[in-house]
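Colleague: what follows is a predicted protein model with its sequence.
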Amino acid sequence: MENKSPEHVHCLIIGSGPAGYTAAIYAARAALKPVLYQGIQPGGQLTITTEVENYPGYADGVQGPEMMVDFEKQAVRMGADIRFGLATKVDFSQRPFKVEIDEEKELTADAVIIATGASAKWLGLESEQRLNGFGVSACAVCDGFFFRGKEVAIVGAGDTACEEAVYLSKLATTVHMIVRKGEDGMKASKVMQDRVKATPNIKVYWNSETIEVVGEQKVSSVKIRNNQDGSIVDVPISGFFVAIGHQPNSDIFKDYITMDEAGYIQTVPGSSRTNVEGVFAAGDVQDKTYRQAVTAAGSGCMAALDAERFLSAVGHV
């Protein structure tokens, strides 16, 4: 960070999903003159989602990328300064905080809102990425509705995978659950394992892995290999869900911000405050429980209000 005269920002927002844009809307209306850097994926995870039907206010549903454009337009109309750029380094050891953008531009900020989100972990298959949004999803709660009355598959062995399998079982005719290890290798709690086993339309494939998600314009089947005998089955499905976890985008903050063992930023309960006074966190980077657009937007509102109160208390408003 050698820029001799860094730009100073009153309220800096890092990230541009529902949390970041909502924080920008509220901060702009509070005359905090927010500057928001969109990061490597402007709009966040919703830009790789197709139809969104569970966000209030969109009676007929909306495409994920379109919704994020709407959020951005509203933030700009309120006066937020929205910019392309990725935060690559921070120094939260003292105020004003220092943030480096794209490894070259230095900023200082009186308050920072972290809304960098989380990224779904994927299996790494070419077919999985090609059909992402066309039957492949990393969020059963978001997209399960579209597979009502159809057969689906889900990959994973933890509590989230089990919860999503049970959720999908109420919508789909059959849920094919692919587990890499045997029953003794399940990471999920016993109560969740028992719930899966007690659900008649969940079929578990133990010691198995996905070879390929089959389909041209949409998912048509999944090829599953049994790692014990090498046999391969081709199971007809319409939806393929990956539930092997999420990775919060929090690495650049780890020297200053308290996180849990998985890298999720820990906030003071009932607030967006982190362990560093003047730094706030909102959205999926601090929420491993709900991970919905509407909850992220709500926490973005909280972060902006918390930032406004902080800046007022230290005499910057």
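Modeller: Received, thanks.
Colleague: use CA for all of it now, contacts and neighbours both
Modeller: Fine.
Colleague: ok now the host helix or strand of residue 129, how far from the chain's centre?
Modeller: Assigned by DSSP states H and E, residue 129 belongs to helix 126-130. Taking Cα atoms, centre = their mean, to the nearest Å, one finds the center of helix 126-130 at 19 Å from the center of the full chain.
Colleague: which strands or helices does it pack on?
Modeller: strand 208-214 (3 or more Cα pairs under 8 Å, 6 or more residues apart in numbering; DSSP states H and E).
Colleague: okay, pairing it with this:
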Amino acid sequence: MNPQQVYDVIIAGAGPAGMTAAVYTSRANMRTLLIEKGSPGGQMVNTEDIENYPGYESVLGPELSQKMFDHARKFGADYVRGQIREIRDGYPFKSVVLDDWEYKAKSVIVATGAEHRKLGVPGEKEFAGRGVSYCAVCDGAFFADMELVVVGGGDSAVEEAVFLTRYASKVTIIHRRDSLRAQKIIQKRAFENEKIHFIWNQQVLEIRGDSTVSGVLMQNTVTGEVLEYPCQGVFIYIGMDPISYCVKHLGITNDAGYIRTDEQMRTKLPGIFAAGDVREKTLRQVVTATGDGCLAAQSAQHYVEQLDERLKEQSLLESRNIS
């Protein structure tokens, strides 16, 4: 890899959207650079079982992540591991700024994904890694025979609660409403699991402990009653926030930070595209992310082809004027 070269496309993020985009762009003989700050796969790599990706009745998240990454690299895409600090618009080249280098490309696909939303309560930050976690697959084994709390009521919260029963002696789901938002088939698994218990209409106010977590302070959303519930670990799944800080200054995000695009994954800035969970849309799944990645790659390819034609014409005009 030559860091001095100008790429046809830089793909920011190696989740399912970014890796799919890399397959399509590199296969189209576009000079492609894929940049990822962590392990390829994004949120997918932290998912135990994926049961709704076509062609797989069930597949491990890390396994599917590796398969996608190998596929993305097969056709010659370059890969850099690093933290993207800023994406800069420009003509004819865009810039992607990392801690230690700046890369240039004719187009950029932003596929930086989303991250777990924080509760923002006392004790959450203090006990991170000492009883507070956002990844059951990563940390579940550290909580063997312990009593755990899962905060949330969506698909991720309930799926991870079921996963945690492999290790924990008891898992209690605390939800601020009186019913779950998860899909019915996922709810059914939780309700039928004797290790899983539910506490409804409760909002966590504080995570308590000494050297490690010892419990949560919660308030009833109906009565206002406050009480402490003992546990030895807290897993938080209350939603996702887009990882879009690197483009905030470009004016392409909505109020929540998600990037606005059209159906072809084009932002309002020519040559800058977005795909996957960082994009403003209604459904965020692996399969929708891969679809986004394909469309973004196609749009980037068309943009670069047109840009190359314009630059060629410009060069011809300049040479004629000189002569």
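Modeller: Good, I have the coordinates. Computed from a predicted structure; not experimentally measured.
Colleague: tell me the buried residues in the helix holding residue 129 of the first structure?
Modeller: When burial is assessed from 16 or more other Cα atoms under 10 Å, helix 126-130 of the first structure yields the following buried residues: 127-128.
Colleague: what does the helix or strand just after that helix contact?
Modeller: For helix 126-130 of the first structure, the succeeding helix or strand toward the C-terminus, using DSSP H and E, is strand 136-137. For strand 136-137 of the first structure, the external contacting residues (Cα atoms under 8 Å, 6 or more residues apart in numbering) are 128-129, 143, 219, 239-242.
Colleague: please redo it, this time with the cut-off set to 10 Å
Modeller: By Cα atoms under 10 Å, 6 or more residues apart in numbering, the surrounding residues in contact with strand 136-137 of the first structure are 48-50, 120, 122, 127-131, 143-144, 152-154, 213, 218-219, 238-243.
Colleague: out of those, which are buried?
Modeller: Buried residues within the contacts of strand 136-137 of the first structure, defined by neighbour count using 16+ other Cα under 10 Å: 49-50, 120, 122, 127-128, 131, 143-144, 152-154, 213, 218-219, 238-243.
Colleague: so of those, which ones are in strands?
Modeller: In strands, defined here by DSSP state E, the members of these are 120, 152-154, 213, 239-242.
Colleague: so stretch 23-37 of the first structure corresponds to what in the second structure?
Modeller: Under the alignment (TM-score structural alignment), stretch 23-37 of the first structure falls on residues 21-35 in the second structure.
Colleague: pull out the buried positions in the matching stretch.
Modeller: Along stretch 21-35 of the second structure, these residues count as buried under the neighbour rule (16+ other Cα under 10 Å): 21-27, 30-35.
Colleague: just stretch 50-70 of the second structure next, same as before
Modeller: Buried residues in stretch 50-70 of the second structure, defined by neighbour count with 16+ other Cα under 10 Å: 50, 59-62, 64-65, 68-69.
Colleague: from these, pick the one nearest residue 94 of the second structure.
Modeller: Ranked by distance to residue 94 of the second structure (Cα to Cα), the buried residues of stretch 50-70 of the second structure are led by residue 69 at 24.4 Å.
Colleague: need the contact list for that closest one.
Modeller: By Cα under 10 Å, 6+ apart, the neighbours of residue 69 of the second structure are 14-16, 18-20, 22-23, 39-41, 63, 79.
Colleague: and which of these is nearest to residue 250 of the second structure?
Modeller: Residue 250 of the second structure lies nearest to residue 18 out of the contacts of residue 69 of the second structure, by Cα to Cα, at 20.1 Å.
Colleague: make sure the closest one is indeed in a helix.
Modeller: Yes: with DSSP: H, G, I helix; E, B strand; the rest coil as the criterion, residue 18 of the second structure is assigned to a helix.
Colleague: mind checking what residue 83 of the second structure lines up with in the first structure?
Modeller: Residue correspondence, TM-score structural alignment: residue 83 of the second structure in this structure matches residue 86 in the first structure.
Colleague: how deep is its match tucked in, by neighbour count?
Modeller: Residue 86 of the first structure is surrounded by 19 other residues when neighbours are defined as other Cα atoms under 10 Å.
Colleague: that one touches residue 106, doesn't it?
Modeller: No: using Cα atoms under 10 Å, residue 86 of the first structure makes no contact with residue 106, being 11.6 Å away.
Colleague: overlap in contacts, the two.
Modeller: Taking Cα under 10 Å, 6+ apart as the contact rule, residue 86 of the first structure and residue 106 both touch residue 100.
Colleague: show me what contacts the closest residue to residue 193 of the second structure other than its chain neighbours?
Modeller: If the residues on either side of it in the chain are set aside, residue 193 of the second structure comes closest to residue 162, at 7.5 Å by Cα to Cα, 6 or more residues apart in numbering. Counting by Cα under 10 Å, 6+ apart, residue 162 of the second structure makes contact with 136, 156, 171, 186-187, 189-193, 195-196.
Colleague: what subset of those is buried?
Modeller: Among these, those that count as buried by neighbour count (16+ other Cα under 10 Å) are 136, 156, 171, 186-187, 190, 195-196.
Colleague: closest to residue 250 of the second structure among the residues you listed?
Modeller: Distance from residue 250 of the second structure was checked for each of those by Cα to Cα. The minimum falls on residue 156, at 31.3 Å.
Colleague: how about the closest one, nearest residue that isn't a chain neighbour?
Modeller: With Cα to Cα, 6+ apart as the criterion, residue 156 of the second structure has its nearest non-adjacent residue at 6.4 Å, and that residue is residue 237.
Colleague: where exactly do the helices run in the second structure?
Modeller: Taking DSSP state H as the criterion, the second structure carries its helices at 16-27, 61-74, 136-139, 155-164, 184-191, 286-322.
Colleague: could those go into JSON lines alongside distance to residue 229 of the second structure?
Modeller: Written out in JSON lines, the entries for these read as follows (distance: least, Cα to Cα, whole Å):
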{"stretch": "helix 16-27", "distance to residue 229 of the second structure": "38"}
{"stretch": "helix 61-74", "distance to residue 229 of the second structure": "32"}
{"stretch": "helix 136-139", "distance to residue 229 of the second structure": "20"}
{"stretch": "helix 155-164", "distance to residue 229 of the second structure": "17"}
{"stretch": "helix 184-191", "distance to residue 229 of the second structure": "20"}
{"stretch": "helix 286-322", "distance to residue 229 of the second structure": "35"}
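Colleague: I'd like to know which of those helices is closest to residue 279 of the second structure.
Modeller: helix 286-322 (9.1 Å).
Colleague: since that was my last question, I'll sign off now.
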